[in-house]
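Undergrad: following is a predicted model, sequence given first.
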Amino acid sequence: MKTRHLSVSLAAACIVLTMPAFAADNAQDFVDKAAVGGKFEVDSSQIALSKTQDQSVKDFAQMMIRDHGAANSKLETVAGEQKLKVPPALDAQHQGDLDKLKSAQAPIDPAYVDMQRKAHADAVKLFESYASSGDNAALKTFAQQTVGTLKTHQQMIEKIAAGQDAVTGATTPAVKTDNTPNAAALVPGANSFTEVQAKSRIEDAGYSNVSKLTKDDQGIWRGQASKAGENLDVGLDYQGNVVATGK
């Protein structure tokens, strides 16, 4: 996989990647989400640097640390000028995700990349909304200047994810007409995917009606799903591989 870099000039565009997928109610709400997202990106990427294997993932994490450090300072300055408060700590949801990364056994590449994919999708929605109808002129201009680069970041993480899937076979479910499994096997190991993330990953691989997910003693999420009219037993390992067999 090729290493990808973004210049420091993107710093101001990276203030938030981890946002709920809804519009900010007002200027303070936007600052809250942006500040929490920016801090989470720095903190989670610092963890990723020491617990990921793929060089492009490490490069992406380093970019997040560099760019978000500068961008968080920029946001603090703008918020101060607008008499708005910057939250000093993560909210419960983000702190929970950060704690999971801290406690997960390396490598955490799939979990970190999956987290960034979802975060970028939410961030683009948030910034597009505020850029269009924000209630604070300074922050609205900032959102307008930022959303284009957030989309560039989104494209970058999607390419990294696609490259991982090409290596692990995660986007090629092991379903054959004779209901025998693919040669690719699920790999035992400490799995940092949450149940929600596991379900989403399986759905991304083309399955629907994912249910009854439980993690076994090998760290593999196992459950049931359907595809092309078949009811299947499906599994997800810590590398992000999705394998299914006919029932």
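TA: The structure has been received and is ready for your questions. Residues are numbered from 1 along each chain as shown.

Undergrad: when you work out contacts or count neighbours from here on, use the C-alpha atoms and nothing else.
TA: Noted.

Undergrad: so which residues of the chain form strands?
TA: 208-215, 221-227, 230-236, 242-246 (DSSP state E).

Undergrad: would JSON lines of those strands with mean neighbour count be doable?
TA: Output for these, formatted as JSON lines (neighbours: other CA atoms under 10 Å):
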{"stretch": "strand 208-215", "mean neighbour count": "16"}
{"stretch": "strand 221-227", "mean neighbour count": "20"}
{"stretch": "strand 230-236", "mean neighbour count": "21"}
{"stretch": "strand 242-246", "mean neighbour count": "25"}
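
Undergrad: which one, of the ones you listed, ends up nearest to Ile160?
TA: Closest of the strands of the chain to Ile160 is strand 242-246, at 17.5 Å (criterion: CA to CA).

Undergrad: measure Val167 to Pro110 for me?
TA: Relative to Pro110, Val167 is positioned 12 Å away (CA to CA, to the nearest Å).

Undergrad: okay, one more to line up with it:
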Amino acid sequence: MKSKTTSLFSASTLALCAAMLFTSNGSAAPKDTLDAADVKFVKTEVAAGNAELKIAELGVQKAERADVKAFAEMLVKDHTQANKELNALATEKGVEVSAVMSPKHAEEFQKLEKATKADFDKEFLSEMVSAHKKCVSNFEEAAKDAKNSDLKAWAEKMLPALKAHLAQAKELAAK
């Protein structure tokens, strides 16, 4: 009799725990996730932001002109902060991102790393103009079309700085 009661109690406890587990998952507020386009934007811009940071750090080391070196230093500061914010947003929204540089970005980094002192500033600025044009375009699209309000607001917040980076890169490249 005692083992039958113990078995019945164990089964009841197990059933109650299972019911509580399913009920708590079913009644919990849904996690604020991103749609496929928003996830793609986050992943693309995390990769681009990480690459721009590494390239800017290289610019700090290799730039010959003082104005190019100062620009690279500003990029390091701004992109470090932007990358922190975007990574935090990705984590909050459940988006897994990679810290590994994409092959395309790695190729550009290696090209700049191998550039001679005479050519580095020109090639660095060319890359910054190209990268920031694409970045501004992506951020304008996200600021307009992102489905997630947090992501949309973040993209809108970042646009003025990115446009300023692009304008400054163009100005320096024209010298």
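TA: Arrived safely, thanks for sending. Because the structure is a prediction, the values reported are computed rather than measured.

Undergrad: need the TM-score from the superposition.
TA: The TM-score (TM-score structural alignment, normalised by the length of the second structure) is 0.75; 139 aligned residues with a CA RMSD of 1.3 Å.

Undergrad: and the strands of the first structure as a markdown table, adding distance to Lys102 of the first structure?
TA: Below are these laid out as a markdown table (distance: least, CA to CA, whole Å):
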| stretch | distance to Lys102 of the first structure |
| --- | --- |
| strand 208-215 | 19 |
| strand 221-227 | 20 |
| strand 230-236 | 21 |
| strand 242-246 | 24 |
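
Undergrad: right, so of those strands, which gets closest to Ser50 of the first structure?
TA: If you check each of these against Ser50 of the first structure by CA to CA, strand 230-236 wins as the nearest, at 23.5 Å.

Undergrad: what residues in the second structure pair up with that closest one?
TA: Mapped onto the second structure with TM-score structural alignment as the criterion, strand 230-236 of the first structure occupies no residues.

Undergrad: pull out the buried positions in the longest helix seen in the first structure.
TA: Of all the segments assigned as helix in the first structure under DSSP state H, the longest by residue count is helix 137-168. By neighbour count with 16 or more other CA atoms under 10 Å, helix 137-168 of the first structure contains the buried residues 139-140, 142-144, 146-147, 149-151, 153-154, 156-162, 164-165, 168.

Undergrad: packing partners for that helix?
TA: Contact partners of helix 137-168 of the first structure among helices and strands, from 3 or more CA pairs under 8 Å, 6 or more residues apart in numbering; DSSP states H and E: helix 55-81, helix 109-133.

Undergrad: of all the ones you listed, which one comes closest to Glu41 of the first structure?
TA: Between Glu41 of the first structure and these, the tightest spacing by CA to CA is seen for helix 55-81, at 6.3 Å.

Undergrad: next one: the closest one to chain centre, how far?
TA: Centroid displacement of helix 55-81 of the first structure relative to its chain, using CA atoms, centre = their mean, to the nearest Å, is 16 Å.

Undergrad: against the second structure, where does that helix fall?
TA: If you align by TM-score structural alignment, helix 55-81 of the first structure falls on residues 66-92 of the second structure.

Undergrad: the matching stretch vs the first structure, mean deviation?
TA: Stretch 66-92 of the second structure, aligned to the first structure and superposed, deviates on average by 1.0 Å (mean CA distance after the TM-score superposition for the first structure).

Undergrad: go through that stretch and flag the buried ones.
TA: 68-69, 71-73, 75-76, 78-80, 82-83, 86-87, 89-90.

Undergrad: now, which of the residues you listed sits nearest Ser126 of the second structure?
TA: Val68 (11.7 Å).

Undergrad: that closest one touches Asp121, doesn't it?
TA: Yes: with contact defined as CA atoms under 8 Å, Val68 of the second structure and Asp121 form a contacting pair (6.8 Å).

Undergrad: mutual contacts of the two, please.
TA: Where contact means CA atoms under 8 Å, 6 or more residues apart in numbering, the residues bridging Val68 of the second structure and Asp121 through contact with each are Gly59.

Undergrad: looking at the second structure, name the residue matched to Leu126 of the first structure.
TA: For Leu126 of the first structure, the aligned residue in the second structure is Asn138 (criterion: TM-score structural alignment).

Undergrad: show me the contacts for that match.
TA: Under the criterion of CA under 8 Å, 6+ apart, the contact list for Asn138 of the second structure reads Phe41.

Undergrad: okay, now Asp99 of the first structure: neighbour count?
TA: Neighbours of Asp99 of the first structure under the rule other CA atoms under 10 Å: 12.

Undergrad: typo on my end, Ser10 of the second structure
TA: Ser10 of the second structure sits with 12 neighbouring residues when counted by other CA under 10 Å.

Undergrad: distance of it from Ala19 of the second structure?
TA: Using CA to CA, one gets 14 Å for the distance from Ser10 of the second structure to Ala19 of the second structure.
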